[in-house]
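J.: only geometry, no sequence info:
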């Protein structure tokens, strides 16, 4: 298995060059047309069958092994973020206000590297490569699935770079790893008035302020302290003038949980608190609650296999236990359909990675030493897992 890593390191210059090109030319969610064109060109050069425009600008490529067997999928996301880059690198984004601040350029380059490695690696069955649009807006995985990306797939695997973990390290987590993601949109209806004559109006701003504070009582007084929950109001928009009480206020926010049962209760709780507080302030509140992605929960057998594969490929010392996080990932949608596993790949500096700029920061910077490691790990997981699955099928298990 270490030979895969050796071969990946021989491909490092190619993987790095492709990643830098994508980094310099980022594209937002569902706008990844040029990124997809570059990916398709590489896949075509490798003579691997593929189809385009899957779930937006997504690409699905199938690499068949030496004989028939199951299908194992590997996934990378391609979209960038609406962030102005501040990282001092020669290949910084050439597009104002758009940046690969989450490293999806690296994920894409690593998955192409895995294709190159597996082209020379004997394995049974088929490895399916999913290059996905729109992870950042929690829409791409659903769109890929609706377009048949998981048809026939037995298991799926994916990774995400982590700049606060040193390159050369990987982190895995058994069970729930990342939080569910829901969006809330609250509309508060009041009645406008002159700011100097508040008694003639019904102030939605005061009402909205009370709602923001009271929503935190869900976490402190309604949910068990052993059930992680976050309710964050990220925007509050009301009015245009300093001396006018507006008619309405609009709040948007995010809800994160770590369990299906708790997630299922959050809409009612937010609706009840917002509605009753609004009534107390003589306003009316209406809630739009949008469930975006579920909890990302790794499956036991695939997770154990990933641990074993990492240990055999880079050594057990290179693997640590990942701390769960309420950050979300739409890979969780795939895991609701087929078994699989998601894990972290260190992409930070060799020393003091914990001090590095994190994901989504304008000064985010990826240590490219992680690229061949990611390609090798993905290729090793797919090839070895297919061998295991085929043996299990023969044994009737």
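T.: Perfect, I can see it now. Everything numeric in this text was worked out from a predicted model, so none of it was measured. Numbers count the residues shown, from 1 in each chain.
J.: contacts and neighbour counts: CA atoms only from here.
T.: OK.
J.: As a check, name the ranges of all strands in the stretch 1-150 of the chain.
T.: 50-54, 58-64, 67-77, 124-132 (DSSP state E, counting those that start in this stretch).
J.: Pasting the second one now:
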């Protein structure tokens, strides 16, 4: 049954909070990795059908709920939440990044809009597959289906005071991409390595060159290259190495810097492979654009939420940047508590006490 206006405001707030607390626990109990969020999506869409009169529409592999006000004078906005979980080493999934809380809080904002007028249309966008960077691009379908003037999203931030809002004009979260470099040579007996072609020299030269290639003096903002791992040959002491893989994560404050760093690494890899008569190929994984806030939208968030300016970009990535390539908007963080464990660690769980502050932040934007 939709929430109406027949009970007091305080009672409505209490009922909404109790309802989304139960929803978060249900979402937390059925974590699903990126691209496989069938149960989570069903929970959320069923929740809207049970508790609201909002329209539900497919959007990429996610969906959005539409609050419409005919003849609304103010430009429409969209609010976004993700709902995928992390893949764990044991093959299971876990909500160790708090996306269960993100989705529940946005549901709370939508319930708060039930039967209310804001002078604008509001679209509540629910997106899968944020962790892999694959979800937002498809959900950009929203902008083809609806007229949206601005879009906003939030992420919980353990280590900051509970409820503290923080953001910045420009880059909030860095661009990143995973890069796999493949070098293929020729096999040989370990006693006669000269009869084969080993990738060892090319791999060694490339690894030594990476710090200089990612040096800050070469770019306009923070840029870095992290070696995730190297695999070369096999543990067979009678055989010389014939192939190698290098796994890198590239990060940058600006998209153009990330592209330049990638091009430099690719060019050097190709040259080293040619020098050593190796075949070479590469693969990209987990590609995220920079999340670059519109300055006016970021200032709006800081003003409405009495937030604090984030001095430098977050080094982690967020696929919300895909939306900001199309539409003005801003992404912001909300403190989850100073004593909370870090994101992506086994003991982290989105704190229920953060739901109401997050709803309040969304409501401030809805009323702006």
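T.: That came through fine. Worth saying up front: this structure is predicted, and the values here are computed from it rather than measured.
J.: Overlay them and tell me the TM-score.
T.: Aligned and superposed, the two chains score 0.88 in TM-score terms (TM-score structural alignment, normalised by the length of structure 2); 358 aligned residues with a C-alpha RMSD of 2.6 Å.
J.: returning to that earlier point: quick check: which of the strands of the stretch 1-150 of structure 1 is nearest to residue 12 of structure 1?
T.: strand 67-77 (17.8 Å; C-alpha to C-alpha).
J.: tell me which residues of that closest one are tucked away?
T.: 69-77 (16 or more other C-alpha atoms under 10 Å).
J.: for stretch 81-99 of structure 2, same thing?
T.: 81-87, 93-99.
J.: what's the closest of those to residue 202 of structure 2?
T.: residue 87 (33.0 Å).
J.: what's the burial count for residue 223 of structure 1?
T.: Residue 223 of structure 1 sits with 15 neighbouring residues when counted by other C-alpha atoms under 10 Å.
J.: Looking at the alignment, what corresponds to it in structure 2?
T.: Per TM-score structural alignment, the equivalent position to residue 223 of structure 1 in structure 2 is residue 218.
J.: Can you tell me how far that match is from residue 256 of structure 2?
T.: 12 Å (C-alpha to C-alpha, to the nearest Å).
J.: rewinding a little: got JSON lines for the buried residues of strand 67-77 of structure 1, with distance to residue 305 of structure 1 too?
T.: What follows is these, written out as JSON lines (distance: C-alpha to C-alpha, whole Å):
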{"residue": "69", "distance to residue 305 of structure 1": "19"}
{"residue": "70", "distance to residue 305 of structure 1": "16"}
{"residue": "71", "distance to residue 305 of structure 1": "16"}
{"residue": "72", "distance to residue 305 of structure 1": "13"}
{"residue": "73", "distance to residue 305 of structure 1": "15"}
{"residue": "74", "distance to residue 305 of structure 1": "15"}
{"residue": "75", "distance to residue 305 of structure 1": "17"}
{"residue": "76", "distance to residue 305 of structure 1": "20"}
{"residue": "77", "distance to residue 305 of structure 1": "23"}
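J.: What segments of the stretch 251-397 of structure 1 are strands?
T.: So, for the stretch 251-397 of structure 1 - with DSSP E, counting those that start in this stretch - the strands run 284-293, 296-297, 319-321, 340-348.
J.: Quick one: closest of the strands of the stretch 1-150 of structure 1 to residue 15 of structure 1.
T.: Closest among these, using C-alpha to C-alpha: strand 67-77, at 14.1 Å.
J.: what residue lies at the spatial centre of structure 1?
T.: Centroid-nearest residue in structure 1: residue 329, 3.1 Å away (criterion: C-alpha atoms, centre = their mean).
J.: Now for the counterpart of residue 148 of structure 2 in structure 1, how many residues are close by?
T.: Using TM-score structural alignment, the partner of residue 148 of structure 2 in structure 1 is residue 153. Residue 153 of structure 1: 17 surrounding residues under other C-alpha under 10 Å.
J.: Just confirm residue 376 of structure 1 contacts residue 8, I think it does.
T.: Yes - counting by C-alpha atoms under 8 Å, residue 376 of structure 1 does reach residue 8; the two are 5.9 Å apart.
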